[in-house]
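Engineer: this is a predicted model, with the sequence first.
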Amino acid sequence: MTDTPATAPTRTTGTARTAPASREDADDGARPAFPTTTDEWRSAARGTLIERLGIELTHVDPERTTGSMPVAGNTQPAGLLHGGASVTLAETLGSVAAQQHAGPTRAAVGLEVNATHHRGVRSGSVHGEARALHRGRSTAAYEIVVTDDAGRRVCTARLTCMILGD
């Protein structure tokens, strides 16, 4: 994947159009510009749950997408990483990869996510890697493995996305 700017138009109800100037301008139902680089995905995450949880994308492409998230601020009252935070990291990585597979004229939407939590984490960061299991015309499926700083498996998730459009 190259880190070149995205120039493809976005689509809304079958009509090509340019991207809105800002996220606020996107409230008319139009899709924002299609991010193609890791930096563009980071920018697109501003003001979303991704930013709120501190998820940092480190590599983005349709076959393999990676990222990390701090444990601090994403814990349950017992001080362990919240399982929902692990699932959010997993779904984010799989969804970004699926959207890269779908391309600028189609949309990837989550159909099903499941997760198994293997161990608790109290500090540091967790790291996720989404790997494609299936990249088809109408669906894409990913296995996402979340590990702690020592490389121990914390969570294994599977995400299936439906590809909408053309």
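Structural biologist: That came through, no problem. Numbering: from 1, shown residues only.

Engineer: make it CA atoms for all contacts and neighbour counts henceforth
Structural biologist: Fine.

Engineer: where do the strands sit along this protein?
Structural biologist: Per DSSP state E, the chain carries strands over the ranges 10-12, 15-17, 56-59, 64-70, 106-117, 125-135, 139-148, 153-165.

Engineer: need the residue closest to the centroid of the protein.
Structural biologist: Centroid check for the chain by CA atoms, centre = their mean gives residue 92 as the closest residue, at 2.6 Å.

Engineer: and the nearest residue to it once chain neighbours are set aside, what does it touch?
Structural biologist: Of all residues not flanking residue 92 in the chain, residue 50 sits nearest, at 7.5 Å (CA to CA, 6 or more residues apart in numbering). Residues in contact with residue 50, defined by CA atoms under 8 Å, 6 or more residues apart in numbering, are 56, 89, 92.

Engineer: put this next to the previous one:
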Amino acid sequence: MLEEELGASYRNTLVERMGIEITEATPERVVGRMPVEGNTQPYGLLHGGASCVLAETLGTTGAVFHAGPGRIAVGIEISATHHRSATSGYVTGVATRVHGGRTLATYNIEITDEEGRLVCSSRLTCMLRDR
């Protein structure tokens, strides 16, 4: 069901190009992962922008589920702190809703490496609008 709901909307987008996979999605919590390979900066480290793309993808997905049918969510503010580098494997992000209103939704997103170490912490606010 999750793949049916999200798969078509992410086809031919940055989400697909970066290899992001959503494995769990509810209005309260979204989990997904992304390969480090192909998403690095010239030194072979996971690009900070890639972490932001993962964070925004997860938070916006939660906000869309929160907003409900006939509504959309667009990111209006993101912040990220990069705690450590990742050089291989996958990173996993968990977005947790901290505020869910009628016009705004805010999520905290923690991205960890395969050893469970915190790579990036982020906060995303989305504006919710009628389609």
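Structural biologist: Alright, I've got the coordinates. Please read these numbers as outputs of a predicted model, since none were measured by experiment.

Engineer: mind checking how far the residue nearest to residue 92 of the first structure is from residue 165 of the first structure?
Structural biologist: Distance, residue 50 of the first structure to residue 165 of the first structure, by CA to CA, to the nearest Å: 25 Å.

Engineer: cool, residue 124 of the first structure as well?
Structural biologist: 40 Å.

Engineer: just the buried residues of stretch 33-53 of the second structure, please?
Structural biologist: The neighbour-count check on stretch 33-53 of the second structure (16 or more other CA atoms under 10 Å) flags 33-37, 39-40, 45-48, 50-53 as buried.

Engineer: quick one: the equivalent of residue 50 of the first structure over in the second structure from residue 57 of the second structure, how far?
Structural biologist: Structural alignment (TM-score structural alignment) places residue 50 of the first structure against residue 15 in the second structure. As judged by CA to CA, residue 15 of the second structure and residue 57 of the second structure stand 7 Å apart.

Engineer: name the residues contacting each of those two.
Structural biologist: With CA under 8 Å, 6+ apart, residue 15 of the second structure and residue 57 have no common neighbours.

Engineer: about what we covered before: residue in the second structure paired with the residue nearest to the centre of the first structure?
Structural biologist: Checking TM-score structural alignment: residue 92 of the first structure goes with residue 57.

Engineer: likewise residue 139 of the first structure?
Structural biologist: Per TM-score structural alignment, residue 139 of the first structure is aligned with residue 104.

Engineer: who's in contact with that match?
Structural biologist: 125-128.

Engineer: not counting sequence-adjacent ones, nearest residue to it?
Structural biologist: Nearest to residue 104 of the second structure is residue 127, by CA to CA, 6+ apart, at 4.7 Å.

Engineer: equivalent analysis for residue 73 of the second structure, please.
Structural biologist: Excluding the flanking residues, the one nearest residue 73 of the second structure by CA to CA, 6+ apart is residue 128, at 4.6 Å.

Engineer: that neighbour reaches residue 105, doesn't it?
Structural biologist: Yes: counting by CA atoms under 8 Å, residue 105 is a contact partner of residue 128 of the second structure at 7.3 Å.

Engineer: quickly list what's touching both of the two.
Structural biologist: Contacts common to residue 128 of the second structure and residue 105, judged by CA under 8 Å, 6+ apart, are residue 63.

Engineer: who has more neighbours, those two?
Structural biologist: residue 105 (26 against 23; other CA atoms under 10 Å).

Engineer: gap between stretch 46-60 of the second structure and the chain center?
Structural biologist: Stretch 46-60 of the second structure sits 5 Å away from the centroid of its parent chain (CA atoms, centre = their mean, to the nearest Å).
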